[in-house]
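Asker: Provided below for reference: sequence and predicted model.
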Amino acid sequence: MPVSDLDAAPGSTSSLRAANQRRLLDVLRGGTDAFTQAELSRATGLAPATVSNIVRELAAQGLVDSAPGSGRRGSSVRLSQSAGVVYGIDFGHSHVAVAVGDLSGSVLAERRHTGDAGVDHRAALELARGLLADLDTGPAPLRAVALGLPAPMAGDVITSASIFPGWEDVNARAATEEVFGAPAHVENDANLGALAEHRGGAGRGHDSSVFVKTSSGVGAGIILGNELFHGAQGTAGEIGHLTLDEQGPPCRCGKRGCLEAYTATPFVRQKLAGQLPGADDVDGVVAAARSGNVAALRALEEAGMHLGRGLAGVVNLLNPAIVVVGGDMARAGDLLLEPVRIGLRRHALDPVATTPVLRSELGGRASLVGAVLLAAERTPLVV
């Protein structure tokens, strides 16, 4: 039964109207399909007459499109693309991916460039702007940009030159706003992957999950209570720098024996150096393993076992409903994931040792999709 409009928000009539508009827009933003006015009334708890008035007001502002249906309350309503678009940018050590999305967080167009994008932040942002310029965004205004970076963030700043060179001590938000002339939001790339998998990938339907991105580095994004968990300093999820062995191989963070040094793509390539000619990337290693090459199989198994050991501490501490593995290494599928599960069972407490470990459904697009979602969700539609 609809709640009274007077219960929606305290204050003046204008603040109540704005609160009701936000409530309706939040419902529209959370869906990919159009809603009927009757569905919006049920979803928001607002009276049908109130919904009709809000739809009429928002349509006049160009924020929603309303198409005739069976009766006034059967008309379909969706966010209007003319209300604006957002940009998502995902930087990696060997790629930059860009996308244009609408205000519901849906990706409209995207493009990926393979090559070093971390040498200089200014050049990297200009490269991203050039890639986005090639995508047809139509006349809709740019409302926000979200940027994913593969490094620990202290606020909007990367403090370690060794982890992502060219961006150290740079206020990434301010630099992005200067290039694009729109509000910017900066996030760790694994956090963006966690957001995307939670909303529309392997983690959907779970209120807690851990997304692990293992590529040239290793990091995790944590969802608790359906929200990203950042920690006090914003560096929650940096599992790649858990120490497995103080006497182990050096890590690019400056320490030794980090989980990343045993599970990231450089580890696998190093293990196979001289044993597997032509396998210069993950796809080559995976192809060799699937054809039965013992050295490739062993390298993936060892990486997976180490990752499972590291994840055991995570699931012991957080007890997430699910663990999702993404990044380049996840292209190995169960050749990597089954050893991860074995390592997890071996090192985790019995109640959590069988925590499901699944492959990312969004694959290499997870962080980019998350960037579009973040930009859309942080764009206010009603002032």
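Answerer: Happy to help now that I have it.
Asker: CA atoms for contacts and neighbours, from now on please.
Answerer: OK.
Asker: what is the neighbour count of residue 13?
Answerer: Neighbour count for residue 13, taken as other C-alpha atoms under 10 Å: 11.
Asker: I should have written residue 178 there, sorry.
Answerer: 13.
Asker: which SS class is it?
Answerer: helix (DSSP: H, G, I helix; E, B strand; the rest coil).
Asker: what about it, distance to residue 242?
Answerer: For residue 178, the distance to residue 242 equals 36 Å [C-alpha to C-alpha, to the nearest Å].
Asker: helices and strands around the lengthiest helix in the chain, which ones?
Answerer: If you go by DSSP state H, the chain has its longest helix at helix 294-318. Secondary-structure packing of helix 294-318 (3 or more C-alpha pairs under 8 Å, 6 or more residues apart in numbering; DSSP states H and E): helix 260-263, helix 265-271, helix 282-290, helix 334-347.
Asker: distance of the nearest residue to residue 160 once chain neighbours are set aside relative to residue 109?
Answerer: Spatial nearest neighbour of residue 160, excluding adjacent residues (C-alpha to C-alpha, 6 or more residues apart in numbering): residue 168 at 5.7 Å. Distance, residue 168 to residue 109, using C-alpha to C-alpha: 30 Å.
Asker: ok, structure two:
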Amino acid sequence: MGTPRLRFPARHTRCRCQGRQSRCSRRSSRSCRASSSPRRSPAREASTRIVRSGSAKSRLPAEGFLAVDVGGSSVKSGVVVEGRVEKLAREPVAPDLGGLVAQLERLAAQAEGWGVCVPGLVEGGTVRYAANLPLRDAPLLELLTPRPLVFVNDLVAATVGEAAGGTLALLQVGTGIAARLAVDGKVLPGGEVGHLRFRGDGPPCRCGNRGCVEAYLREAGSPTDDALEAIGFAAAALVAVWDPGTLRLGGGVAEAWGNVLLDAVRKAVAERVLPGTAINVEPTRLGDAAALVGLAELARSAT
């Protein structure tokens, strides 16, 4: 028996090869996903949507832009000047919404222009859900004074910073685990690979399931075989789907585990992904500064 063919929705009309491949089976069919974009749910798009509260081009201060990155355990801040982060600081994150608002307003009090990124599902100016922070349907943006120029998901900001206008995937391994893809500097929706179920009988996850990749990460205080295999599984899945060319690993855990994690991901990708897939797995280039640089770039490019 021959290999069954997958059929795609009829609205797709032409192949990504644009007919250049003489043996392309999709040239005259209506089966290619490249000709039109599938409909995206609001939930998938929300975490890539960027909220800007004004025209930033004319408002970015010459002495630098204050960027603030709220994480699951700490808040990083720094002044971004021409793509460089100065006065980088870190402090514990506040335990509740009121405390977080006060913390952010204190950091931004002396700034002429600033932006902030937060983890979780960000929709408009509201944090709908953040697994590692006590934020549920929190209207954070409207509570902040002064109002930030940019308000966005933290991984989106970090991916913009790392991509620097190019194409790559960023897998962030820290308090949680998730990924984003940038194509020509624009971040696309999707990437919640931390909640792929690695093993059905695995440890319980905060999301309510068992055996999620993130559950293995949380259970491990060190790079255990199970944790490394789970993260490698997630990395291979996103490479298989996105084929980004470059995959960078970032986040506090990725930094702490270093080459052990890099080697595990490279091995998993080599074993699980279609042979011949060209992928370069490497550490992030900006490290802790990625989201801060990304916030400044988003503010600079605002219209």
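Answerer: Yep, it's here. Note that the structure is a prediction, hence the values are computed from the model and not measured.
Asker: next, the TM-score between them, please.
Answerer: Superposed pair, TM-score by TM-score structural alignment, normalised by the length of the second structure: 0.72. Supporting alignment: 247 aligned residues with a C-alpha RMSD of 2.8 Å.
Asker: after the longest helix of the first structure comes which helix or strand?
Answerer: strand 323-326 (DSSP states H and E).
Asker: residue 35 of the first structure: what's it in contact with?
Answerer: Applying C-alpha atoms under 8 Å, 6 or more residues apart in numbering, we find residue 35 of the first structure in contact with 28, 76, 77, 78.
Asker: can you redo those residues as CSV with secondary structure and neighbour count?
Answerer: CSV is the format used below for the contacts of residue 35 of the first structure (DSSP: H, G, I helix; E, B strand; the rest coil; neighbours: other C-alpha atoms under 10 Å):
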residue, secondary structure, neighbour count
28, helix, 21
76, strand, 20
77, strand, 22
78, strand, 23
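Asker: tell me the one of these nearest residue 227 of the first structure?
Answerer: residue 28 (19.3 Å; C-alpha to C-alpha).
Asker: aligned partner of the closest one in the second structure?
Answerer: Following TM-score structural alignment, no counterpart is assigned to residue 28 of the first structure within the second structure.
Asker: what do you get for residue 336 of the first structure?
Answerer: In the second structure, residue 336 of the first structure lands on residue 261 (TM-score structural alignment).
Asker: how close does that match get to residue 114 of the second structure?
Answerer: 34 Å.
Asker: of the two, who's got more company?
Answerer: Taking neighbours as other C-alpha under 10 Å, residue 261 of the second structure and residue 114 compare with residue 114 leading, 30 against 23.
Asker: ok, that one - contacts?
Answerer: With C-alpha under 8 Å, 6+ apart, residue 114 of the second structure has these contacts: 65, 66, 67, 68, 108, 148, 149, 150.
Asker: for the stretch 101-250 of the first structure, which segments count as strands?
Answerer: Shown for the stretch 101-250 of the first structure, the strands assigned by DSSP state E, counting those that start in this stretch span residues 107-114, 142-149, 184-188, 209-214, 218-224, 227-229.
Asker: report the central residue of the first structure.
Answerer: residue 192 (2.1 Å; C-alpha atoms, centre = their mean).
Asker: so of the helices and strands packed on helix 294-318 of the first structure, which one's packed in deepest?
Answerer: helix 260-263 (a mean of 28; mean count of other C-alpha atoms under 10 Å).
Asker: and among the strands of the stretch 101-250 of the first structure, the most buried is which?
Answerer: strand 209-214 (a mean of 29).
Asker: in the second structure, point out the residues matching that strand.
Answerer: Using TM-score structural alignment, strand 209-214 of the first structure pairs with 168-173 in the second structure.
Asker: what's the mean deviation for the matching stretch versus the first structure?
Answerer: Taken over the aligned residues, the distance from stretch 168-173 of the second structure to the first structure averages 0.7 Å (mean C-alpha distance after the TM-score superposition for the first structure).
Asker: burial count for residue 200 of the second structure?
Answerer: The burial count for residue 200 of the second structure: 11, using other C-alpha under 10 Å.
Asker: contacts only, for it.
Answerer: 210, 211.
Asker: quick one: it from residue 208 of the second structure, how far?
Answerer: 12 Å.
Asker: same thing with residue 112 of the second structure?
Answerer: Residue 112 of the second structure is 42 Å from residue 208 of the second structure, by C-alpha to C-alpha.
Asker: just residue 223 of the second structure next, same as before
Answerer: 24 Å.
Asker: who has more neighbours, those two?
Answerer: When residue 223 of the second structure and residue 208 are compared for neighbours, residue 223 comes out ahead with 18 against 7, by other C-alpha under 10 Å.
Asker: and for that one, nearest residue in space, chain neighbours not counted?
Answerer: residue 257 (6.6 Å).
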